[in-house]
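Undergrad: sequence first, predicted coordinates after that:
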Amino acid sequence: MTCYAVISLLNVRAVHPDRPTFLACCACLAVLFVLQMKHSAPGARLASRRSRAMTLSAQALMTYLPLTLFGWEWGGMAGFLAASVLLLTPLWVGWVLYLAITLSMIAYPVALGMGANDTAYFAIATALTGLVIYGLSTLSRLIVALFAARKELARVAVSNERLRFAQDLHDLLGYSLSAITLKSELTARLITTYPERAQEEVAGVLDLSRQALADVRTVASGYRDMSLSTEARSARAILTAADITAEVDVTLGALDPDIDTVLATVLREGVTNALRHSTMRHCTIRATREGAHVSLSLVNDGVGRGPQAVAPDSGNGLGNLRLRLAAVGGHLTSDIDDEGNFRLTAVAPLVPEVPHESALAPGPRFAGRTNATV
């Protein structure tokens, strides 16, 4: 827009070098610039019909009225008006007005007695300028909508995780706490009359409390049996919904449950962080077997204040993933490659290098929980 304004200003000054005409041209260009910025803004269509009609009328006035003063040098400004009617009016109305504005730039040169070449130039320049400005303005609006959609996806992911946490707490602890309450009440009644039976009930309460503590650790750590292949399909769906090109190649076959869960967790956390903290347009997810190890890599082109900014020992983000991989004898690396892409790579052994029951969490997993009876 600035370049168009400068070109028009130079053309007017070349033909009308007097100072008053130059200042009048600067004033008209400033008004048109402000109006076009208002019409190209993302929320311009949300303005009231009256407001849009007034600003479009003002722009039409500042487009055609200066033609009487500046002549053909001002003709290039009609393209801005053509873009504005496409941006602010209903679809069919906008295209009718766009055509009418383009045709008016044929009538004007004809009225001045210009040749066919000049007439064609004015019409084509008006049509092209209108389409370019309309396309760029629409693209900026789509970009704003895309970022809003990504924020909404991240918000929904957080909300779903909170719901999972609440559901797991209810399912895991509801029974245990109810059983502890009942056993404690029974113990209170038996302690004076049947002390031996009371001791048995106390032992049962201790077992239940230990199980409840393990369940709390399970929920807090988020360790549940997960499938890498299932998470890969989910990641592809989420990325596609966010209009991100996703290349997913995860065909490892059966894996040890602990390794499968850790790698699935890395994939979920990596994709979630990339959606929340980067501006990626392309993401590649690939898993391969390398001897006695399996490697999972996530590469995206949206490096910004992304997940690599998380401190390794923070207990969150990449730091938490490093701890989970270390628990099974694996490791995690993150870097920016030569092409400026962010790469997250997790390497884990095919068989955990620690005792199976403690491979993932400080307590037994949800899948292995046993229920005591009252």
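TA: Great, that's in hand. Residues are numbered from 1 along each chain as shown.
Undergrad: can we go C-alpha only for contacts and neighbour counts from here?
TA: Noted.
Undergrad: next, the contact list for Glu201, please.
TA: If you count contacts by Cα atoms under 8 Å, 6 or more residues apart in numbering, Glu201 has them with 183-184, 186-187.
Undergrad: which of these tops the neighbour count?
TA: Neighbour counts for the contacts of Glu201 (other Cα atoms under 10 Å) peak at Lys183, which has 22 neighbours.
Undergrad: would you mind identifying the next helix or strand past the helix or strand that contains that residue?
TA: Per DSSP states H and E: Lys183 is located in helix 116-190. Once the chain leaves helix 116-190, the next helix or strand it forms, by DSSP H and E, is helix 195-221.
Undergrad: next up, a second structure to put side by side with the first:
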Amino acid sequence: MMDSHDRSGSADESRARTPEAVAPPTPGSGLPVSRPARTILITALLGYALLTAIRILSAGMSPTAEATSLLLLLMILALQLLHSTPGINRVPLSRKCLTLTLQALLTYLPILVFQAYWETMAGYLAGSLVLLLPARVAWPLYAIVGLSMLIPPLLDGRPLIESILFSQTTLLAGLVLYGATRLTELITHLHTTRGELARQAVTGERLRFARDLHDILGFSLSAITLKSELVHQLIPTHPDRAVQEINEVLVIAGQSLTDVRKAASGYRTMSLQQEIRAAQTMLDAADVDVRVKVEHGTLSPHVETALATTLREAVTNLLRHSNATHCGIKAVQQDGLVRLVVENDGVDPAYRNLAPHSGNGLDNLHARMTAIGGRLESGPGKDGTFRLLAEAPARKTSQTPGKLSAEPGEIRFPPNGSAA
């Protein structure tokens, strides 16, 4: 029988690697999909500023007052554009309080000169408060700003209904600016999230393909290598048996090519029964005594594919990393759960695989079993044995079952060398 180093040294390792992480795009207003919302926001800001400028210029004030009002309008407009920038909430609170204080001064002090002509600017301040401050503080201040606009028209001797109109205008302007700014942010965030989801989908598909290639080629190349070495030994003494083994090599190579094509197309189902038969043939060729027990009934295609993949990887590892003479394979279904147990002897407790990128096979199996709501346990047992136990619901589920329960009828290898 060939030793474990012959098995592992001549097999090709196709290891699944996690694709490089893709940095998420930074949210901003330059995305094409967010430009219309940003345009609406800027148009609303300019519209309120233009309304105030027209009212002041048509009031017959002195050129100095008009020039001063236009300068102050530009300052408030610049502050409001800053406050309506996506991501402004990430700046320190002290900076936000400073710019809000400056905007409040530019809002209320000019009222002493321009009176009711300046009251439209209070809508900017109301919108900035709810944009920058925590809700428990922002909305009371928003209401205070709106109510404060009741006072200037009354002091100017105007009717109460006009004061109410100015207050309502202030509150409405604040809501419009708040809604337009939030709309821009949400559209930008949605576009960024969609891009990130697309990147994650691509990354997941690359990982799936890498895992499938590892599972397919790891087993197939090991089988081809094993049988080719057997053919090399049989040619001088048993040429007819060598021809039979060569035919089986061709069948394995053809099936491997078919599996790779299915994996590339995103659809690949596997039969647990077929994998058990393939494992028996492969282990027989390696002079490993195999005992099989199959009582699993009908399984979901996803579950059966995951268990078949698990068996394939277990047999591959057995041939590569052990000097097994006996192997037990059991697939049973009980209480809605299906259990696959693969146990073999001939394990060297001191053996460690030092090959680069080694160990991804079991990691892939853990990921597959978790995806169908199952679990995987593996590790060395007593007397130089290695045991792999996979358990999953017979039907695919998104929930992960509890700890694997103790299983009756475990495989034992007695001293006389026969499987129990």
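TA: Nice, thanks for sending it over. Owing to the predicted nature of the structure, the values given are computational and were not obtained by experimental measurement.
Undergrad: show me what the helix holding Lys183 of structure 1 is packed up against.
TA: Contact here means 3 or more Cα pairs under 8 Å, 6 or more residues apart in numbering; DSSP states H and E; on that basis helix 116-190 of structure 1 packs against helix 19-40, helix 78-88, helix 91-111, helix 195-221, helix 257-277.
Undergrad: possible to save the ones you listed as CSV with distance to Ser178 of structure 1?
TA: Formatted as CSV, these follow (distance: least, Cα to Cα, whole Å):
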stretch, distance to Ser178 of structure 1
helix 19-40, 62
helix 78-88, 62
helix 91-111, 63
helix 195-221, 10
helix 257-277, 30
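Undergrad: out of those, which one sits most buried?
TA: Most buried of those, by mean neighbour count (mean count of other Cα atoms under 10 Å): helix 78-88, with a mean of 26.
Undergrad: contact partners of that one?
TA: 36, 39-40, 44-45, 52, 56, 59-60, 63-64, 94-95, 97-98, 101-102, 105, 125-134, 138.
Undergrad: tell me, how many residues neighbour the nearest residue to Leu296 of structure 1 once chain neighbours are set aside?
TA: Closest residue to Leu296 of structure 1 apart from its sequence neighbours, by Cα to Cα, 6 or more residues apart in numbering: Ala287 at 4.3 Å. Ala287 of structure 1 sits with 22 neighbouring residues when counted by other Cα under 10 Å.
Undergrad: Ala287 of structure 1 maps to what in structure 2?
TA: Counting by TM-score structural alignment, Ala287 of structure 1 lines up with no residue in structure 2.
Undergrad: dump the residue contacts of Ser297 of structure 1.
TA: Taking Cα under 8 Å, 6+ apart, one finds 284-287, 343-346 in contact with Ser297 of structure 1.
Undergrad: identify, from the residues you listed, the entry nearest to Phe165 of structure 1.
TA: Nearest to Phe165 of structure 1, judged by Cα to Cα, of the contacts of Ser297 of structure 1 is Ala346 at 25.5 Å.
Undergrad: tell me which element the closest one is part of?
TA: For Ala346 of structure 1, the host element (DSSP H and E) is strand 342-349.
Undergrad: and that strand, which stretch of structure 2?
TA: On the basis of TM-score structural alignment, strand 342-349 of structure 1 is assigned to no residues in structure 2.
Undergrad: before we move on, back to that, run the angle between the helix holding Lys183 of structure 1 and helix 19-40 for me.
TA: Angle, helix 116-190 of structure 1 to helix 19-40, by axes from the mean of the first three to the mean of the last three Cα atoms, to 10 degrees: 40 degrees.
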